[in-house]
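In: model this:
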Amino acid sequence: MRYRLQLLLLLSLLLSGFASLLNAQTTVSETEVFVPFKVYKSEGDSLSVAAIISRPELFITSNINSGKTNTNNTYWVRADLNPVLNHLKSDSVWYLQTGSFYDITYYFQGKNSIEFKEYGPVNTKEKYSFYTPKDGVYFKAENLINERYLFFKIRFYSSNQNFNNLKLKLRTEASKKIESNYYRWKDVVEASRDYLFVGAFFIIFIFTFITYFVSKRLDFLFYSIYTLCLLLYLGRSAYNTVVFLTYDYTVFSLWLHSSLQVFINLFYVAFAKYYLETFKMYPKLNKAIHGIAIFLLIVILVNSYFTITLQLDPHTLVMNIHRLVMSVFAVCAVIYLVIYAKNSLAYFIIIGSLTFTAGALAMLFTEDRHYMMVGSVVEVLLFGLGLNYKLRKDNKEKIQLKQTAHDNQISALRAQMNPHFIFNSLSSIQHLIISGKKESSIKYLNKFSLLMRNLLESSIEANVVLSEEISLLEKYLELEALRFNNSFQYEITVDASVDPEAVEVPSLIVQPFVENAILHGLLKKTGNDKHLRIHFNRKNNHIICEVEDNGIGRSVSETKKSDMKKSKKSRGIEVTEKRLQLISNSEKDTIEIIDKTNEKGEPTGTLVIIKISI
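Out: The predicted structure is shown next:
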């Protein structure tokens, strides 16, 4: 029950606040009244306010031929409040909204004389305050000159400003303060759009900027800066910093607003250059981008000069030329890419640019910047998808190149293995022939030719199924047994956990260890008890091959080698170790060699454990 009462109380407060807000908005609309005025154009700034007040005939016939203004002239506005004098009696303090001008001076009746107040961003000495209006003045009935007039002196910095849309709006002090201090519903909607836009673009900027530092890709750098410029230009009303700059640092604010438009285009073409890789994919477009970049840099310099000196007419001309040139370039670039697009990356640029252009044109005709914001959001999202697509494409190509290089390296090592094996086999045949064992040498040569045929057939692929590898080992062992008069026995076994027809292993990966066991272990042993065992089993993602012999062991074998051969490692085993490391991605402990001993510590053979990744 207690929580229900609290909820009802909260709802009643919200409803009352909302009702007050609606009432305040109603009050604003009810008290709006327009004040009639006359305008007189003065050559230069030679007339004083006293001269203007003393000569009412100046305002009888207007001397302004058109709505356009001249920056060398001074314009006097006489607001006539006589028609609303009775209305003024309903309140003590009123607000006359004149609109925003760079330089305006307000003249009113003081206690003993005519007083004035300057406002507008160019000449105001007051620092910006959120609650201080800058588009009009507060006054009382006793401030009226001759009990009916208020005078304003306006100086223009651009001939594009005119009086056609000038309206003097009379408002109560309360209604103006409500507008200044409270949010209306349309203000909430407007602000929520701006904050969503700023928040989304800020996240995109941070993400892409971090991605640049990780990847060192210039397309991500220019994309992030392009996003930041759009954020500052289109989302400027979402933060009061811009309003503060407008009033306290007018020149800088004007420069920033116009320069951001140029920077947006500059970083856009820079992004397109590196994203599309125009230097190698589109050479003609690449030259055009270089020319446009130089043009934009010149525009920034010239515009900066005209802005700092407050020459707004040349400033406007430069910006219009900039917009025209960029529009022509954008159209030509899109047509060029449509005709000569070499991959799907170009279509992200085409669609994104068209979307942004549509939003910009909608803003131009409707004067609603939210259309351009929507176009920018869609464009930035498309460019982001394009960057992600390109990044994945480049990574895939890098992986393929790395895999190709990896396969080539393994192939090169296998190519080193085959000559080593062939040389040893031919040496054995030579030995049989020299020994006069003609029948054995012919039999050996037949088996060798059959083995070589199998090797050539399997050399096309880097891997073979385990059953083929075992078949090659059996043929090799038959050759070696024939060569050495069947002086040793061998067996090859496969654990039940391994399917020889389903598991692939690198070809000839075990043969060097088998050869080493025969030559350096078994053949140097006296007697007839010479046995070689090869066993395959599986452990996790590895095939474990054990090559075990009961030969003389490594320690005895080393002592029997000549001094020259002590430091020489078997070429076949050295190559195989490198192959295993490449296959296992530099995994350690792919080969383990165990010296077997008896109870007395005497060597009884060697066990080699080979771990092959699958």
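In: C-alpha only now, for contacts and for neighbours.
Out: Fine.
In: residue closest to the middle of this structure?
Out: The centroid of the chain falls nearest to residue 208 when counting by C-alpha atoms, centre = their mean (3.2 Å).
In: my read: it touches residue 219, true?
Out: No: Residue 208 lies out of contact with residue 219 (C-alpha atoms under 8 Å); the separation is 9.6 Å.
In: Also this sequence, please, to line up against the first:
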Amino acid sequence: MTSNLIYAQNSINRKSTPLHFEVYKTELDTLSISDVLSNLSIFNSTLLKQEITHPSLTYWMLIDFEKHLTTISKDTLWFLKMPKFEHATLYKQTKNGLSEEKYGRFEFSEKDRSVLYGAGIPFKPENLIYNRYLILKLKRTAYISNISNWKIGFASTHVEHLTRYYYSTENIKRLAPYYIFSGICIIMFFLTLAFYIYSQRQEFLYYMLYVLFLLLYLNSEVFKLHEVFFGSYGLLSYAFFQISQMAINLCYILFIIHYLNTKTTYKRLHVALKAIAYLLVFLIILDAFFFGFNYLIGHIYLLRFEQLIMTVFGLVGMIYLIWKSVNKLAYFVVIGSFFYMAGALALLFFSDARYMIAGSTLEVLIFASGLAYKIQEEFKQKLRYQEEAIRNKNKALRAQINPHFIFNALSSIQHFITDNNKTGALKYLSKFSRLTRNILESSMESRIVLSDEIKMINDYLALEALRFDNSFKYEIIIAPKVEQDIIEIPMLIIQPFIENAIIHGLLNKKSKDKSLVIKFNDKQTYLECIIDDNGIGREAAQKFKRHTNKSRGLEVTEERLKTNNQSDCNIEVIDKYDANNLAAGTRVIIKINY
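Out: Next up is the predicted model:
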């Protein structure tokens, strides 16, 4: 609770009496308070107040109470109000002489922090130097600011009077956006982390990191994260939270790349996003180098350059996505980025961080909605693919048992019956009925045990041999290591290639030495199926295909493999040639991953 109250104190806009002050700047930090007191004429900032600060310069401020001496004599304790400087030393008069107390953000202790960001820097009327002045030695190293914007005042508000303000309605309203934003970010972080662990998808990783850095950066003051991580608000702590600004933008860019899949959907934008990502990585490294060597002016200009680049790119990117959007995902990016930029601009013009918090909250929620929408659309697409696969599977079944095959097989069986060859008729009728039953039963599953597939192939070859008067020989070879009853393969993947080899390769061959060899080999990580024929080859078969239809089973199988982009099959077709470079058949190698 203490950290939140400190932030509330810093946000209090109580009335204070403005003070006149003069400023003197010096490049060498060797001037002592004695030197300053011996020559107060150096303070003449009529022109100096129009300048901007520089991290390498030291500023001395002479605060004049001449017009308020009567006022401060009415109370024993007063509080000096001033901006938050990184380095600030207050000189005041005490009974033992001049004393100095450090109140810079990079210097003061936890107790001093509460005093400074509460009522202000305490002083008593007797602390005024020459009964008139307080002197401050300042350095502004974290930012560049106009000296004319510095406001110094004093008030008599006591620290104990602030307690009632901490729990006031005004203060609760002021802090509520920070608590809401923090709660949303924490919920989104853990939800996205869970999704990333489950799916390993990069967009969830970068969205999670984006939310994390956004939470750390925007709420670093509210929850005193400087002290939590680094023990104090020092240069190292400042460097971390400043560099986190660029980390936010880097995670944002990487999130957009993977969320929109810009590599395929927005190729020009993808090139620009990659360039920005590499630039941000370079700037982060360069900024860390600047902090390492205490070159803070380099950091200031680098940060301004980065903010300019991201602002211009953000505007151009939103326009490009509106113009070239290929789906609704782009609109989530555009709308979310718009609210974030609107909050940033409102912060710039109104100097109220709550606008930035509001814009960031809306962006986080919109991006989360975009991720949910993307998951939903991909799920619907997966269902469409499954429906398409089922339709293709049914087509494949119909192609496997085509009318010509059924008619010719039954005609051959009828021929056995008319020849009174009951044994042959019953034998082949049994094979035909078993093949038909197995194919229909297998239609309920997408994969089949290899041993069942081999039985169907064997029955099919026997019937095909019968159809064509045993004009070709066939052989099925199974390697000893192949575990037929364990290995599962996609159903009806092999048969269409066997049919193609018979119809177009072997039957068109004039010589009688027609053979077909089917081999199954265990390759440790995949099953290798080789369909080897000594037919006329693919080139010669093309001439016959002009007059005959392409095997419907092979056509449907190729369509299945193209539709299923996660197919675990790899098919290679090799043309064979003899010693005279004449076509000697075709070898088809099908690799099926285990």
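In: Once they're superposed, tell me the TM-score.
Out: Here the superposed chains carry a TM-score of 0.65, computed using TM-score structural alignment, normalised by the length of the second structure; 434 aligned residues with a C-alpha RMSD of 3.7 Å.
In: before we move on, the earlier item: can you give me every residue that contacts the residue nearest to the centre of the first structure?
Out: Contact analysis of residue 208 of the first structure by C-alpha atoms under 8 Å, 6 or more residues apart in numbering lists 220, 221, 223, 224.
In: helix or strand for the counterpart of the last one in the second structure, which one?
Out: Counting by TM-score structural alignment, residue 224 of the first structure corresponds to residue 208 in the second structure. Using DSSP states H and E, residue 208 of the second structure sits in helix 202-218.
In: May I ask you to name the longest strand in the second structure?
Out: strand 583-593 (DSSP state E).
In: Check which helices and strands that one sits against.
Out: strand 526-533, helix 537-545, strand 569-577 (3 or more C-alpha pairs under 8 Å, 6 or more residues apart in numbering; DSSP states H and E).
In: From residue 79 of the first structure, how far out is residue 98 of the first structure?
Out: 10 Å (C-alpha to C-alpha, to the nearest Å).
In: For residue 484 of the first structure, see how far away the residue sitting furthest away from the middle of the first structure is.
Out: Centroid-distance maximum for the first structure: residue 436 at 76.5 Å, with C-alpha atoms, centre = their mean. Distance of residue 436 of the first structure to residue 484 of the first structure, given as C-alpha to C-alpha: 14 Å.
In: and if you look at residue 424 of the first structure?
Out: For residue 424 of the first structure, the distance to residue 484 of the first structure - C-alpha to C-alpha - is 13 Å.
In: same question, residue 290 of the first structure
Out: On the measure of C-alpha to C-alpha, residue 290 of the first structure and residue 484 of the first structure end up 76 Å apart.
In: same question, residue 473 of the first structure
Out: Taking C-alpha to C-alpha, one finds residue 473 of the first structure at 16 Å from residue 484 of the first structure.
In: Show me which of the two is the more surrounded one.
Out: residue 473 (20 against 13; other C-alpha atoms under 10 Å).
In: Mind listing what's buried along stretch 604-614 of the first structure?
Out: 604, 605, 606, 607, 608, 609, 610, 611, 612, 613 (16 or more other C-alpha atoms under 10 Å).
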